[in-house]
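Engineer: Sharing a sequence plus its predicted fold:
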Amino acid sequence: MDRFLYLAMSGAKETAYGQAINNHNLANATTHGFRQALGDAYTVPDRGPVYDSRDYVQVRDEVIDFSHGALQSTGRDLDLAIEGEGFLAVQAPDGGEAYTRAGNLHIDTTGILRTDRGLPVLGDGGGPIAIPPNESLLIGTDGTITIRPLGSNPNALAAVDRIRLVNPDLATLKRSEDGLIRAENGQAPPADANVRVITGMLETSNVNTVAALTRMIELSRHFETQIKMMETANNVEKTHNRLLANS
């Protein structure tokens, strides 16, 4: 019965892990630019001296679904969405470079361009973008930031910087514990001049809430089934011990 119990336990453990991934996706269903994670479970045979006696459940590393979300119009000058493939480069809390598709930006009190999470947006030079006081601001399709300086003539425009836009191989990217996407090898990819942005728009999460809710119910039922199997194994073991004691 210990084998039966262990099989049920391994299934319950990995089902709970899949539920955690699904719940994380649901929690970020309204997070701009979020990419849902996918959990992949598979069976591993326990090889005996003659034949494979039983299978255990295992899960592979979490995989990111990089399919695009829908675009929402905001009309705000500092909102932007990536058109097609690509990412915005931002400075992570540890000082390294990370990537996001969340383009709801703002300028802090010191003039630094930041994401909604407060992360500095990186420019072509690799450092945070500083925006001088201005009358108006425009972000071009290539990420170039142009301003009309404070107190200047209407036609006195100045290019401040260009947002660092990259398009790395998706297979080389991973999501860290802080939720940011990074290059798996730690090497920053070069800027890609072909990446384009659309201002006044934001990209939604690619989480399908209906599918995620349905998946949550399925996983809950699977987990309950595994728990019932564990209870059955325990009851059978108790009966077996009782019969041995009375024999």
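Structural biologist: Ah, there it is.
Engineer: From here on, just use CA atoms for contacts and neighbour counts.
Structural biologist: Noted.
Engineer: Excluding chain neighbours, what is closest to residue 155?
Structural biologist: Spatial nearest neighbour of residue 155, excluding adjacent residues (CA to CA, 6 or more residues apart in numbering): residue 148 at 7.7 Å.
Engineer: Next, the contact list for that neighbour, please.
Structural biologist: With contacts defined as CA atoms under 8 Å, 6 or more residues apart in numbering, residue 148 is in contact with 134-137, 154-158.
Engineer: Looking at the residues you listed, state which has the most neighbours.
Structural biologist: Within the contacts of residue 148, neighbour counts (other CA atoms under 10 Å) peak at residue 137, which reaches 19 neighbours.
Engineer: SS state for it?
Structural biologist: Under DSSP: H, G, I helix; E, B strand; the rest coil, residue 137 falls in the strand class.
Engineer: Tell me how far it lies from residue 160.
Structural biologist: 10 Å (CA to CA, to the nearest Å).
Engineer: ok, now residue 168?
Structural biologist: According to CA to CA, residue 168 stands 25 Å off from residue 160.
Engineer: same thing with residue 171?
Structural biologist: Counting by CA to CA, the separation of residue 171 from residue 160 is 33 Å.
Engineer: What of residue 145?
Structural biologist: In terms of CA to CA, residue 145 sits 6 Å off from residue 160.
Engineer: one step back: and of the contacts of residue 148, the nearest to residue 74?
Structural biologist: residue 137 (15.9 Å; CA to CA).
Engineer: The closest one against residue 147, yeah?
Structural biologist: Yes - between residue 137 and residue 147 there is a contact at 4.4 Å, judged by CA atoms under 8 Å.
Engineer: Could you name every residue contacting both of residue 137 and residue 160?
Structural biologist: 145-147.
Engineer: so residue 126 sits right up against residue 163, yeah?
Structural biologist: No - counting by CA under 8 Å, residue 126 does not reach residue 163; the two are 9.4 Å apart.
Engineer: Give me the three-state assignment for residue 42.
Structural biologist: Going by three-state DSSP: residue 42 is strand.
Engineer: show me what contacts it?
Structural biologist: Going by CA under 8 Å, 6+ apart, the list of residues near residue 42 reads 57-60.
Engineer: Below is structure B, check it against A:
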Amino acid sequence: MLRSMYAGISGMKNFQTKLDVIGNNIANVNTSGYKKGRVTFQDMMSQTTTNAQGATGTRGGINAVQVGLGSQLGSIDNIHTQGFLQTTNNPLDLAIEGDGMFVLDGGNGNRYYTRAGNLYLDNAGNIVNSNGYYLLNTAGGKINIPSTAESFNIETNGAVNYIIGTTTTPAGTIGLASFSNPAGLLKEGNNLYSSTNNAGLGATLIPPESTGVGSLVSGSLEMSNVDLAEEFTEMITAQRGFQANTRIITTSDEILQELVNLKR
């Protein structure tokens, strides 16, 4: 069979994966804290028909002659650029301006990390995310606001204070985590990430405005960093790439048909 046919098949598979990633980006264009994905390709191993040869006293050098065998998936990267901030005026909506991630207690010793700052108070007054995971303070504990509190505020440095009468009482300081390679985090769904050996977990449960993490903006949410114009452009490119690879298969099939017809 023709090598071009298998090259076309590999290209179709890769562009289908690219379309899958683009579709997921577009589906999450309004997801708080979502970080877009990006697909890269690599060429597959090439078949060498003639090796390279160096120059001799009577003949110059020649290059290798190789035929490529298609493409393969190189990586699916998570792009952790800053998303724009949307003002909500809800004091429990928090956005991180800069690097860093919120740290959540998922139970059973599991810790998760997120940029989605849509937080809530449970019936016991603890600050939790939409899954009920506790937001951790710099000491690794819960942040609790008693039901008797008349109001509370969250400062840019992560300090949480509540007011009862004329008394202001600290409830703790929100702890953030920093990563040298946030693209190495593992997506767990529900806007959550877990750490991996390649994420480069640095300091954890440190207050905002420390080295390596940003500051908090209360009353705002960080939205997705998906750019629809860019995604639609990539979608058109992927669609045309897929169509071009199907044409390779069609042309290869026509050549094989001609070969079969030689016996007639």
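Structural biologist: Nice, I can see it. Keep in mind it's a predicted model, so treat the numbers as computed, not measured.
Engineer: quick revisit: which one of residue 126 and residue 163 of the first structure is surrounded by more residues?
Structural biologist: More crowded of residue 126 of the first structure and residue 163, by other CA under 10 Å: residue 163, with 26 against 15.
Engineer: Counterpart of the more buried one over in the second structure?
Structural biologist: Aligning on TM-score structural alignment places residue 163 of the first structure opposite residue 174 in the second structure.
Engineer: Over to residue 198 of the first structure?
Structural biologist: Residue correspondence to the second structure (TM-score structural alignment): residue 198 of the first structure is matched to residue 217.
Engineer: burial measure for the nearest residue to that match once chain neighbours are set aside, as a count.
Structural biologist: Spatial nearest neighbour of residue 217 of the second structure, excluding adjacent residues (CA to CA, 6+ apart): residue 95 at 5.1 Å. Neighbourhood size, residue 95 of the second structure [other CA under 10 Å]: 30.
Engineer: got it, and residue 257 of the second structure?
Structural biologist: Residues near residue 257 of the second structure, counting by other CA under 10 Å: 11.
Engineer: Please identify which helix or strand holds it.
Structural biologist: helix 228-260 (DSSP states H and E).
Engineer: Which part of the first structure matches that helix?
Structural biologist: Across the first structure, the stretch matching helix 228-260 of the second structure (TM-score structural alignment) is residues 209-241.
Engineer: same thing with stretch 90-100 of the second structure?
Structural biologist: Residue correspondence for stretch 90-100 of the second structure in the first structure, counting by TM-score structural alignment: residues 76-86.
Engineer: quick one, helices of the stretch 1-150 of the second structure?
Structural biologist: Remark: helices assigned in the stretch 1-150 of the second structure by DSSP state H, counting those that start in this stretch are 3-27.
Engineer: Centre-most residue in the first structure?
Structural biologist: Nearest residue to the geometric centre of the first structure (CA atoms, centre = their mean): residue 35, 4.3 Å.
Engineer: average distance between stretch 217-225 of the first structure and the second structure?
Structural biologist: Once fitted to the second structure, stretch 217-225 of the first structure is off its aligned match by 1.5 Å on average (mean CA distance after the TM-score superposition for the first structure).
Engineer: Now that stretch: buried residues?
Structural biologist: For stretch 217-225 of the first structure, the neighbour count (16 or more other CA atoms under 10 Å) marks 219, 222-223 as buried.
Engineer: Check the burial of the residue opposite residue 56 of the first structure in the second structure once aligned by counting its neighbours.
Structural biologist: When the second structure is aligned by TM-score structural alignment, residue 56 of the first structure is paired with residue 70. As a burial measure, residue 70 of the second structure scores 19 neighbours (other CA under 10 Å).
Engineer: what's residue 70 of the second structure in contact with, if anything?
Structural biologist: Counting by CA under 8 Å, 6+ apart, residue 70 of the second structure has contacts 4, 6-8, 10-11, 43-45.
Engineer: I'd like to know which of the residues you listed are buried.
Structural biologist: 4, 6-8, 10-11.
Engineer: Residue 183 of the second structure is in contact with residue 199, isn't it?
Structural biologist: Yes - using CA under 8 Å, residue 183 of the second structure is in contact with residue 199, at 6.8 Å.
Engineer: returning to what we had before: figure out the length between the terminal residues of the match of stretch 90-100 of the second structure.
Structural biologist: 21 Å.
Engineer: Please point out which parts of it sit buried.
Structural biologist: For stretch 76-86 of the first structure, a neighbour-count test (16+ other CA under 10 Å) marks 77-82, 85-86 as buried.
Engineer: now do stretch 22-37 of the second structure
Structural biologist: Neighbour-count burial for stretch 22-37 of the second structure flags 22, 25-26, 28-29, 31-37 (criterion: 16+ other CA under 10 Å).
Engineer: quick one: which of the shared contacts of residue 137 and residue 160 of the first structure is nearest residue 15 of the first structure?
Structural biologist: For these, the nearest to residue 15 of the first structure is residue 145 (47.2 Å; CA to CA).
Engineer: which SS state does the closest one fall under?
Structural biologist: strand.
Engineer: ok, for residue 76 of the second structure, nearest residue in space, not its chain neighbours?
Structural biologist: Nearest-residue entry for residue 76 of the second structure: residue 39, 4.6 Å, with adjacent residues in sequence omitted and distances by CA to CA, 6+ apart.
Engineer: Who are the contact partners of that neighbour?
Structural biologist: Neighbour list for residue 39 of the second structure: 17-18, 21, 73-77 [criterion: CA under 8 Å, 6+ apart].
Engineer: mind running it again at 7 Å?
Structural biologist: When contacts are counted by CA atoms under 7 Å, 6 or more residues apart in numbering, residue 39 of the second structure touches 18, 75-77.
Engineer: and the match of residue 163 of the first structure, how far is that from residue 206 of the second structure?
Structural biologist: For residue 174 of the second structure, the distance to residue 206 of the second structure - CA to CA - is 8 Å.
Engineer: what's the answer for residue 139 of the second structure, then?
Structural biologist: To residue 206 of the second structure, residue 139 of the second structure is 9 Å away according to CA to CA.
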